[in-house]
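Visitor: What follows is a predicted structure for the sequence shown.
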Amino acid sequence: MAFWNKKKQDNDEEEKLNGQAAGVADTAADDMDEAMRAITEAMDEERAEQAEKAKERAQESERILKEMEEARERALKTASEYLSESSGDEKSDGRKFYMMVEGPSDYAPKGEKNIMVEGNCYGKINKGDEVFIYKPDYTVITMKVEDIRTGPNLFAETAENKHLVIELSGENKEELPRFSVITDSVPDMMEQKHQQITNPLILGLSFEFNLYAADKEFFSVLVGAIVHGQYVTHAKLDPSSISKGKGKVSIMSIRDDSEQDGLLIPVFTDVYNMSRARAKFKPEEVTVLPLSFPQLAEVSTTQKHTGFVINPFGPVSIKIPAHLINDIRRMESYKKEFAGADTGISVNAGAPGVPAGVAAAAAGAPKAVRIEIMVPPETPEYKALRGALLKQCQADPNIRRAGIVIRKEQGRRGTHYLCIVDCPENVEKETFTKLFIAMKPLTGNHQIVFERYDTVVFADDYFSKQKLIYEKK
């Protein structure tokens, strides 16, 4: 009996232990289920959060793309209206299109040595057009449009206001730098003539300003172009102040809406853009005032001026605030390049509104600029230039004589070629454009400008001692 009682007791103990173990197992299982539920919920929350973030990113990307497309459409509309308007104006320089290089294209060129580029074309471009390429390093080359692509396997003889891939041929065999500007707008080929100021690089970049303003590389190229630009603006000359060929000039200002009592100096990339605003003033009250960036930087950061604005009445206006101007002027590269640059303000004789005999009207007399004229050295570059000039002169009955000198101006870096051509004034632009197209590809990084023989004061004296390259018999 005792044995039976012990066995029963042992069985009771075992059942008790088994019951406790089962309870522990059930508790552990419950805890595991709870942990798994927590992990699953956390994973679900993380997935939901990731999905929400992905949705937000997609919406943000969609918003950015939509804004870019809207900006592109606005730019195309603005440029189209502007180019259509300017091409119909009797004073137009005949420009048809601008295209900023976004980068090289993946398409293979038909010509082995040709290059392919793509970008938005503002205005009308034709297959066969001779075009000027304005690079970010401020050099200019000429090329020819060999092909126009509007899409995969879609070719066109002409295209207007759309994204394009174009094939170019010419002396240049290297890829065109990003943010170069392709256009048929003729370069500034003549010095000291406000009518010839065109700023194609600035104008071409400005059409893309709303699309690329946040791009640091684009902004750097644009600022560099602005610093090296030449501008025109409105000014009033006080006739009563004229003495010894000089007098007081008042530069027009417009209100800066972002600064209390602030004033901006409105400047224009060319005379045509300025003429669009001229209706706001009485013509007899204003004159044309050419300004370099150093001159503009001086006057647009003094008194109440808070900077300047380029083309305030379109096609695209760009405001340059005083703090950015001052930052630029503090840069060592700027100081080195523009050390000694003329910051006085002058008005050329013969400009609209300037009385005869007034050579300059200054707000603070301009510094005298030393000009040095040199005989070109017999380099391969000069020999090629001389040959191109001679060939073009022989084919053009309007040219009576022509020669080339080297010109160096104090305060400006390097030297450039000055081509002096004796031709009638009424064919000056046409003649100089043909010469530029023939000669510019041969000048490397050197600039070349053109002047009519009868406007160059030293021409007779110089060519009495140095032989002309061409003289009509």
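Guide: Right, received. Where do you want to start?
Visitor: drop to CA atoms for contacts and neighbour counts, all remaining ones
Guide: Noted.
Visitor: residues near the residue nearest to Phe219 when sequence neighbours are not counted, how many?
Guide: Excluding its sequence neighbours, the residue lying closest to Phe219 (C-alpha to C-alpha, 6 or more residues apart in numbering) is Ala213, at 5.9 Å. Other residues near Ala213 number 15, with proximity taken as other C-alpha atoms under 10 Å.
Visitor: need the strands for the stretch 1-150 of the chain, in chain order.
Guide: 97-100, 103-104, 115-126, 130-134, 140-151 (DSSP state E, counting those that start in this stretch).
Visitor: other SSEs contacting the second one?
Guide: Secondary structure elements in contact with strand 103-104, counted by 3 or more C-alpha pairs under 8 Å, 6 or more residues apart in numbering; DSSP states H and E, are strand 115-126.
Visitor: this is the other structure I want to compare:
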Amino acid sequence: MGLFDKKKKAQNTAEAAAENINLEDADVTESVDTGRRFSVIVDGVTTMLDGNGSIVSGNLYGKIKKGDKVFVYMAGTPAVACEVQAIEAKNEERTSIVDEAEDTAVSLQLTLPDEVQLKKYSVITNIEPQDKVDPKVSIENPALAGIINGMTTYSQDNGFHATVAYHVSHGHFLTPIKMDAEPEVNENGVAVIKKDTRIGFYMLKSQIKLAGTPEDRDSMVLPLFTDWQSLRKWEGLTKDGQKVHTQILSFQDVYALLKRGDAYAGIAINPFNKIPCTLPIPYLDTITGTPGYQAEFGPKNEGEGHVKEEKVPAGKKILLGVPKDGEETSAIRAKLLEYGKSHEDIYSISFLTKVEEDTKVVRHLVVLEFPVEYTPENMKPHMEAIYQELAPIAKEINQIEYAIKGRIPAIDDVVAQHALQMVVYTK
């Protein structure tokens, strides 16, 4: 889906918008990932009559072996772990049962649970799911890395593009950056970009004219990578063993960056892989305009974005309490603590459970304390940033609600009474 000039070009007009941007650093000449990676894009499924697993057919990219533990990814559902029991592979127009296969059409017998119904364009890979983004753990996008291998084979199928759109919109990407000041590592071992640091993003020139590019301009694309192995294929990115800084961007971050100016005509995902994926901005506009995308990522509550400041309606009884202990709430508390420590203008953060007595709907409430002179315009960027931090780790929470300390006495009283359990951070 596009060829690229390998000469890198830095765009030095973008600036860091916050102090705690996720970074990954790596020595690309010494820390090479030599692990075996493979993926299969499913285009057919047969259930065994004896109930002993399922037979799936599709195109294999990489090398697979009998007995491999694999994960099945389908849009909108959690990954399912299973094992490869048998492999039938195509070799020179003939098929045969083999113990391993590489870069060919295959049929696999898998130990899938009975309740799992595989769909066309499911992705099977040996790369484990990454439930949350952690700047101390190398980024992975197994489903996206697998599905884009089919860009040439299935490019005429709308169903395939719908699957690509889902995995792209849920992706978190690596992109190399240049900075005019080195980041600092905080007490949690996370690299932190200092305020007012200028960041330069890279550009690649597509040799194919992308839709929406003016006739008198080249099609420049933002290079994005699903994992470090794909990034390391960029020859000449570093010299003399130097480290490369990368920023972790969600698709929503990427789309906002592209729409802030006219420097880019689109994105290139894994541009130095055997099968790159080039998506022009009109393609991305189509993704963000779908009802499914708008329902999940679009503005909520009459244009207020992902955030909602809590207001208690007259006559409506709201019950406030301490969130139940669990993996999710512990992760949320840790993220809120980290965010508070890295922002001097946040004086305190509290975390509560909110229950509407009449509907019994349970939500969670984040209470923020800012300088008295702060206006809503000063507060909203923090609310949006906190939402972006919590979204990857939140499983049961589909909306983050906010209250400002000092605005609602009833909330302040509850927090004061249960400060040990509710106050996550205080300056």
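Guide: Alright, I've got the coordinates. Owing to the predicted nature of the structure, the values given are computational and were not obtained by experimental measurement.
Visitor: still on that earlier bit, quick one: map the residue nearest to Phe219 of structure 1 onto structure 2.
Guide: Taking TM-score structural alignment, Ala213 of structure 1 has Ser155 as its aligned residue in structure 2.
Visitor: before we move on, the earlier item: so how far is Pro136 of structure 1 from the residue nearest to Phe219 of structure 1?
Guide: 16 Å (C-alpha to C-alpha, to the nearest Å).
Visitor: hang on, the earlier thing: among the strands of the stretch 1-150 of structure 1, which is nearest Glu428 of structure 1?
Guide: strand 130-134 (18.9 Å; C-alpha to C-alpha).
Visitor: Buried ones in the closest one, by neighbour count?
Guide: Neighbour-count burial for strand 130-134 of structure 1, counted by 16 or more other C-alpha atoms under 10 Å, picks out Glu130, Val131, Phe132, Ile133, Tyr134.
Visitor: counterpart of the fourth one in structure 2?
Guide: In this case it means Ile133 of structure 1. Alignment note (TM-score structural alignment): Ile133 of structure 1 maps to Val72 of structure 2.
Visitor: burial measure for Lys20 of structure 1, as a count.
Guide: For residue 20 of structure 1 the amino acid is Gln, not Lys. If we define neighbours as other C-alpha under 10 Å, then Gln20 of structure 1 has 12 of them.
Visitor: From Gln417 of structure 2, how far off is the residue nearest to the spatial centre of structure 2?
Guide: With distances taken as C-alpha atoms, centre = their mean, His172 lies nearest the centre of structure 2, 2.8 Å away. Shown here: His172 of structure 2 relative to Gln417 of structure 2, a distance of 39 Å by C-alpha to C-alpha.
Visitor: hang on, the earlier thing: the match of Ala213 of structure 1 should be in a strand, yeah?
Guide: No. Applying DSSP: H, G, I helix; E, B strand; the rest coil, one finds Ser155 of structure 2 to be coil, outside a strand.
Visitor: I figured it was touching Ala162, is that so?
Guide: No. Assessed by C-alpha atoms under 8 Å, Ser155 of structure 2 is found out of contact with Ala162, at 11.0 Å.
Visitor: rewinding a little: list the residues that contact the counterpart of the residue nearest to the centre of structure 2 in structure 1.
Guide: Under the alignment (TM-score structural alignment), His172 of structure 2 pairs with Gln230 of structure 1. Residues in contact with Gln230 of structure 1 (C-alpha atoms under 8 Å, 6 or more residues apart in numbering) are Ile197, Asn199, Thr269, Pro290, Leu291, Ser292, Phe293.
Visitor: quick check, nearest of these to Leu237 of structure 1?
Guide: Pro290 (13.6 Å).
Visitor: And for the counterpart of Thr226 of structure 2 in structure 1, the neighbour number?
Guide: Using TM-score structural alignment, the partner of Thr226 of structure 2 in structure 1 is Thr269. Each residue near Thr269 of structure 1 was counted by other C-alpha under 10 Å, and the total is 22.
Visitor: Check the gap between Thr269 of structure 1 and Glu171 of structure 1 for me.
Guide: Distance from Thr269 of structure 1 to Glu171 of structure 1, by C-alpha to C-alpha: 29 Å.
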